[in-house]
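Q: Any chance you could fold what I've pasted below:
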Amino acid sequence: MDDLLRGLGPRALGVLVRRGDDFAAAEDAVQEALVEAYRRWPDAGVPADPLGWVITVAHRRYLDGWRSDVARHRREDAALAEPPPGPTENADDTLQLLFLCCHPALSSASAVALTLRAVGGLTTGEIADAFLVPETTMAQRISRAKKTIAGVRVDRPGELDRVLTVLYLIYNAGHSGSVDLATEAIRLARDLADVVPDSEAGGLLALMLLHHARRDARTDDAGRLVTLDRQDRSRWHRSEIAEGVAILQAALAQDRLGPYQAQAAIAALHDDCPVAEQTDWSQILQWYDELARLRPGDPVVALNRAVAVGAVDGPRAGLAAAADLDSALGGRHRLAAVRAYLHEHAGETELAAQLYEQASAAATNVQERDHLAAQAARLRHVSG
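A: Purely as a prediction, here's the structure:
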């Protein structure tokens, strides 16, 4: 029952918003309708058209609010047995809702929260838990987001790049609370790719699947981070890798290369190797060159490319490729971590240990911090 109602909420809200109902009031009305369904359906049974039932109830709540007149309630109760016949939604309603929740007037944090609430069907408490903030803080963020997009029309094409960015932010939030946001992001990206024939929509879905396939190998039994080169690849989910590769190939066949496709191609090359030593770093570097062309001046791309340069042309070349990133990434733990890795492979263990310690001190993620500290301790032990 819970899964059914969670899926009906975003679809019903999409219909009401398309019809011209105010977003905030419509969202409240849908929640009231879902509460009513949760109360009625276990005893009365699920209606033949559950979505139509929710839309009908929600629209009446939107128009009239909660009735205090008992007689009026009785008449409504009789009318709610089945909704009137006729179309209740079209295939684009939820998609339009997704674009609305990712409106460029919203900050990234607000767009992520509103998307999870309105399209993902998560409760405010679940979203707050996932991002480790008080529920009142998240409720205020969602309320402000609703006010920001009040009156925005949904009959115009949205900005796909913005939607893709928001979905990738949701994916990268991972599983820090009671809800697995990575899985939720994949679900939303799959829905988007099903109705938007865009190569980058497919590229993002492929990228998520190819990364998500490694989830069980990212930590050891003690919860410690395991780097890609040391992961037990027998624990990777091969079915997800196969699906991701197939989606990527279909996207690349459209011959409209974008950044998500390039990143997915890099992930696919890693996933294709049964052991780390067989990684085709030359091809990976070629894809990083493409990604740098698609995202010129992106320091994160340049940093990741430096690792590939180091694998192909040696650690000194990798260090040279990362030499000009201080102004953009100075103080970031990943820059120090990459330089530590390259200096270690160049045989400079003392400098590498210092850089690992610097990276650990700057890291905000506990697992990364502990991993980097362990790397520094390992090198201190070797050099000592």
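
Q: CA only for contacts and neighbour counts going forward, please
A: Noted.

Q: Between the two ends of stretch 188-201, how far is it?
A: By CA to CA, to the nearest Å, the extent of stretch 188-201 from end to end equals 11 Å.

Q: I have a second one here; can you model it like the first so I can compare?
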Amino acid sequence: MPFALFLLGVAVFAQGTSEFMLSGLLPDIARELRVSVADAGALTSAFAVGMVVGAPLMAGLARRWSRRGALLGFLVVFLCVHVVGALTSSFAVLLVTRVVGALANAGFLAVALVAAVDMVPADAKGRATSTLLGGVTLACVVGVPAGALLGQLWGWRAAFWAVALLSGPAVVAVARSVPGGPVRQAPALGGELRALRAPRLLVLLLLGALVNGATFCTFTYLAPLVTEVTGLGDGGVPVVLALFGLGAFGGVRIGGRLADRRPVAVVGGGGAALCLGWVALALGAEIPAVTLGLVVVQGALSFGVGSTLISRALYAAPGAPTLAGGCATAAFNVGAACGPWLGGTAIDAAFAGEGGYRAPLWVSAALVALALVTGAGALAGVRRKGRAGQGVHRAS
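A: Sure, this is the predicted structure:
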């Protein structure tokens, strides 16, 4: 893999830390800003909404920009909004900074995905996207637990300052390593938009939204699950987040190697195991050994299946080389926006002591089950069409 691709992963690491770190900070933010934990979960949804809107919009705007200029511009805006977030005492302002930061993150990731696949051979898109997304999983392993620890030692604002400081070296790395030419010679916008209507692509985007929705539905509320259900206390939150991230990193690396060769096995087999894992965690979350073991497994399966779906979406949209990355990013963040909302709604509806914090786990299992049914139906339809086509060919 080109060295510049790993440096792009550094910037993605900073942004992934910001996107995920609220999982360990929500209780503190809720207390200081005087909102409920479920309302504080809207900060995660707001970031995801910004990613959903921003990914296709920023990808479209940056189609003919300098690659380096676009990436640097998005990254500088991202840094600045975290400074504002660290200084504000208003929940509304913090919510706005999350949306603006997400727009910048979306633009960066959309351009970076296109840059990544341009750096490698046409049959290595899975490895390229997994390398880039390795920055996200490293954020889970290192950045998110570190953010939770900073929040416990010096308050949640320290985590925002840390992301701003982390973004500085990322700016330098991108400025020195990424070529300054255009993203690529972009085809006509109308042609790209028509290519995005391909049924296979739409199914893959839907599956990605469902799987990522399941991931964020539980991940957003891991902190209260660990403290209130598992009983590990505040000190156990960084440990559990690190274990989830460690599994996610392994899942992305393994998924990236298999995504180009055995995508159906990864999505089908991994998805079934993922669904069963959420059920098992819901049933055994009060047992520390079960929770500690399953968060590793679920992290690996969630990101292994998710990264495979991203790479397959890029394969499915050869006619939309500059917008496919933005649409894949948007679809996955539809899940990231809906997942925390569904989880918070489930907590409010089912809350009865510690049992309410298990509710997001059941929602996650249901979302993955829906993805499996949808994927199986789509695959069966493709195979029926293939057999029908072969029959017509033999008859002729």
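
Q: what's the TM-score here?
A: Once superposed, the chains reach a TM-score of 0.30 (TM-score structural alignment, normalised by the length of structure 1), with 187 aligned residues with a CA RMSD of 6.6 Å.

Q: just checking, what's the longest helix in structure 1?
A: Longest helix in structure 1, counting residues (DSSP state H): helix 23-44.

Q: shouldn't Leu292 of structure 2 be in contact with Leu241?
A: No: using CA atoms under 8 Å, Leu292 of structure 2 is not in contact with Leu241, being 9.7 Å away.

Q: More neighbours: those two, which one.
A: Neighbours of Leu292 of structure 2 and Leu241, each counted by other CA atoms under 10 Å, are more numerous for Leu241; the result is 31 against 20.

Q: In space, what's closest to the more buried one - neighbours in sequence excluded?
A: Nearest non-adjacent residue to Leu241 of structure 2, counting by CA to CA, 6 or more residues apart in numbering: Pro145, 5.7 Å away.

Q: give me the number of residues near the one you found?
A: Counted with other CA under 10 Å, the neighbours of Pro145 of structure 2 add up to 27.

Q: got the contact list for whichever strand or helix holds it?
A: Per DSSP states H and E, Pro145 of structure 2 falls inside helix 144-154. By CA atoms under 8 Å, 6 or more residues apart in numbering, the residues outside helix 144-154 of structure 2 that reach it are 17-18, 20-21, 24-25, 28, 156-159, 162, 237-239, 241-242.

Q: in the stretch 151-300 of structure 2, which spans are strands?
A: Secondary structure of the stretch 151-300 of structure 2 (DSSP state E, counting those that start in this stretch): no strands present.

Q: Can you list the neighbours in contact with stretch 201-216 of structure 2?
A: The contact list for stretch 201-216 of structure 2 (CA under 8 Å, 6+ apart) reads 196, 302, 305-306, 309-310, 312-313, 316-317, 327-328, 331-340, 363-365, 367-368, 370-371, 374-375, 378.

Q: just checking, what packs against the helix or strand just after the longest helix of structure 1?
A: Proceeding N to C from helix 23-44 of structure 1, the next assigned helix or strand is helix 50-64, under DSSP H and E. The contact analysis (3 or more CA pairs under 8 Å, 6 or more residues apart in numbering; DSSP states H and E) places helix 50-64 of structure 1 against helix 2-18, helix 23-44.

Q: Reformat these as JSON lines; add mean neighbour count.
A: Formatted as JSON lines, these follow (neighbours: other CA atoms under 10 Å):
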{"stretch": "helix 2-18", "mean neighbour count": "21"}
{"stretch": "helix 23-44", "mean neighbour count": "18"}
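
Q: Turn the ones you listed into TSV, columns for distance to Gln263 of structure 1.
A: Formatted as TSV, those follow (distance: least, CA to CA, whole Å):
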stretch	distance to Gln263 of structure 1
helix 2-18	30
helix 23-44	35
